[in-house]
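>>> No sequence on hand, only this structure:
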């Protein structure tokens, strides 16, 4: 089976239980998806492996019913355990060649690119999409490189042929600008996860980016 070429990255949710204001990740995802989220990345930095897998399975059932892909952050083992659509890997995570060797051929692999060089290397390595990170300064991750800005998005978009998703400091005020700079989608964390109403937040973002 070949990897899917029609994944909709337009509104890409990245979860973060520390920002969910006491709501479960499943609850936030359900609400966000009902508001128009098109792709979900489950990110769990503190949970045990068993908890991560249990949560991923529950979320996958919800997403499968709606035809939305579940991407697992960092953890190839968790993606394999639950049959997720794929993984998203940072520059210090497992190398894409090793992940590709372990995952089934149809699995998606996204790579975070902190520079044009990262993006070009990811495409050469067989990445399915690139997360341009960070576009703007963001409080949700403290280990990121300096913001690439809209110019960075434009440069990467013009240099690679695979989908490009902007992440980092993106919200209602600047989402449209990121898309106009050439991104195929925006990835958001706090703009949805920490919102009073994740469904309304997702709807507003979806409307903003058309």
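Nice, thanks for sending it over. Bear in mind that the values here come from a model prediction, so they are computed numbers and not experimental data.

>>> hey, let's count contacts and neighbours off CA atoms from now on
Will do.

>>> Tell me the helix or strand right after the longest strand along the chain.
What stands out as the longest strand in the chain, according to DSSP state E, is strand 108-113. Toward the C-terminal end, the helix or strand that comes next after strand 108-113 (DSSP states H and E) is helix 116-125.

>>> What lies in contact with that following helix?
96-97, 111-113, 129-130, 132, 152, 155-156, 159-162 (CA atoms under 8 Å, 6 or more residues apart in numbering).

>>> Run through the neighbouring helices and strands of the next helix or strand after that helix.
Scanning forward in sequence from helix 116-125 by DSSP H and E, the next helix or strand is strand 129-132. In terms of contacts (3 or more CA pairs under 8 Å, 6 or more residues apart in numbering; DSSP states H and E), strand 129-132 is packed against strand 108-113, helix 116-125, strand 164-167.

>>> For residue 9, which of these is the nearest?
Across these, residue 9 has its closest neighbour in strand 164-167 (7.0 Å, CA to CA).

>>> Against which helices or strands is the closest one packed?
Using 3+ CA pairs under 8 Å, 6+ apart: strand 164-167 touches strand 129-132, helix 149-159, strand 185-188.

>>> again, 7 Å this time
Here strand 164-167 touches strand 129-132, strand 185-188, going by 3 or more CA pairs under 7 Å, 6 or more residues apart in numbering; DSSP states H and E.

>>> can you list contacts of the helix or strand just after that strand?
Downstream of strand 164-167, the next assigned helix or strand under DSSP H and E is helix 175-180. Under the contact criterion CA atoms under 7 Å, 6 or more residues apart in numbering, helix 175-180 has outside partners 150, 166, 185, 186, 208, 209.

>>> The structure to be compared is supplied as follows:
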């Protein structure tokens, strides 16, 4: 995987898609991701913590091939071993996971590494670790059902991150079609959207409308 090509997908498609099968109205991740790709999302994260390891592995083998054939980028949330086992394009970690320098050593230089940040202190730490990290997550901007215990950070931190981040960033947390304009106005160029996409009756149309807002703001 070429890091530069991966980050081009990060910027060029505007939306960072994330799986959430438990809130996908009975549809499985294969169907959800297929529709994401058809709608134009090329940067997709697999986030499934409740499934057993074998189920995740078998599902990710299918998703990896689907996303690769579509010219997309496949990121695994948290599970470094799973990312290596299925040869994903990268891994995304949180503040309580293995340190970025350790994860980088494990995954090598060819894979992408993302890190979630929630406040200015974590952002500055990410800036200091930028030789290990390729992009950061900023949020949650709003309250979100996919991260029940996460306190929303609002726009104050997003404004700070837009001005001070030394890495590409993706805004995340409760972002939907009806409030995405505020996030874009704050300066975010890439947004992670979960429930508004996976719960949509027509994911392809939903993604197309969201992307129209992003690129025609």
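Yep, it's here. As the structure is a prediction and not an experimental result, all values here were calculated from the model.

>>> quick one on the thing from earlier: if any of the contacts of helix 116-125 of structure 1 are buried, put those into a PyMOL selection.
A single PyMOL command selects the buried members of the contacts of helix 116-125 of structure 1 (16 or more other CA atoms under 10 Å):
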select buried, resi 96+111+112+113+129+130+132+152+156+160+162
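
>>> of the contacts of helix 116-125 of structure 1, closest to residue 15 of structure 1?
Nearest member of these to residue 15 of structure 1, counting by CA to CA, is residue 112, at 15.9 Å.

>>> My understanding was that the closest one contacts residue 129; is that so?
No - Residue 112 of structure 1 is beyond contact range of residue 129, at 8.9 Å (criterion: CA atoms under 7 Å).

>>> any idea which of the helices and strands packed on strand 129-132 of structure 1 is most buried?
strand 164-167 (a mean of 29; mean count of other CA atoms under 10 Å).

>>> Which part of structure 2 matches that strand?
Mapping strand 164-167 of structure 1 onto structure 2 (TM-score structural alignment) gives residues 169-172.

>>> how much does the matching stretch stray from structure 1?
Mean deviation of stretch 169-172 of structure 2 from its aligned counterpart in structure 1 after superposition (mean CA distance after the TM-score superposition for structure 1): 0.6 Å.

>>> List of residues touching that stretch?
Contacts for stretch 169-172 of structure 2 (CA under 7 Å, 6+ apart): 135, 136, 137, 138, 139, 140, 141, 188, 190, 191, 192, 193.

>>> Tell me which residue of structure 1 matches up with the second one.
Okay, so that is residue 136 of structure 2. In structure 1, residue 136 of structure 2 lands on residue 130 (TM-score structural alignment).

>>> Could you check how far that match is from residue 100 of structure 1?
15 Å (CA to CA, to the nearest Å).

>>> Check residue 83 of structure 1 too.
14 Å.

>>> helices and strands around the longest helix seen in structure 1, which ones?
Among the segments of structure 1 that qualify as a helix by DSSP state H, the longest is helix 49-66. With contacts defined as 3+ CA pairs under 7 Å, 6+ apart, helix 49-66 of structure 1 has these neighbours: helix 76-82.

>>> so the helix it packs on corresponds to what in structure 2?
Going by TM-score structural alignment: helix 76-82 of structure 1 matches residues 80-86.

>>> Of all the residues in that stretch, which ones are buried?
For stretch 80-86 of structure 2, using 16+ other CA under 10 Å, the buried residues are 80, 82, 83, 84, 86.

>>> Export the residues you listed as CSV, with columns for distance to residue 145 of structure 2.
Shown next, in CSV, are those (distance: CA to CA, whole Å):
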residue, distance to residue 145 of structure 2
80, 25
82, 25
83, 25
84, 29
86, 28
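
>>> what lines up against residue 191 of structure 2 once you look at structure 1?
Match for residue 191 of structure 2 (TM-score structural alignment): residue 186.

>>> thinking its match is in contact with residue 14, fair?
No - counting by CA under 7 Å, residue 186 of structure 1 stays clear of residue 14, with 10.3 Å between them.

>>> Throw the helices and strands packed on strand 129-132 of structure 1 into a markdown table and include distance to residue 173 of structure 1, thanks.
As requested, those are arranged in a markdown table below (distance: least, CA to CA, whole Å):
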| stretch | distance to residue 173 of structure 1 |
| --- | --- |
| strand 108-113 | 23 |
| helix 116-125 | 25 |
| strand 164-167 | 14 |
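
>>> No further queries at this time; thank you.
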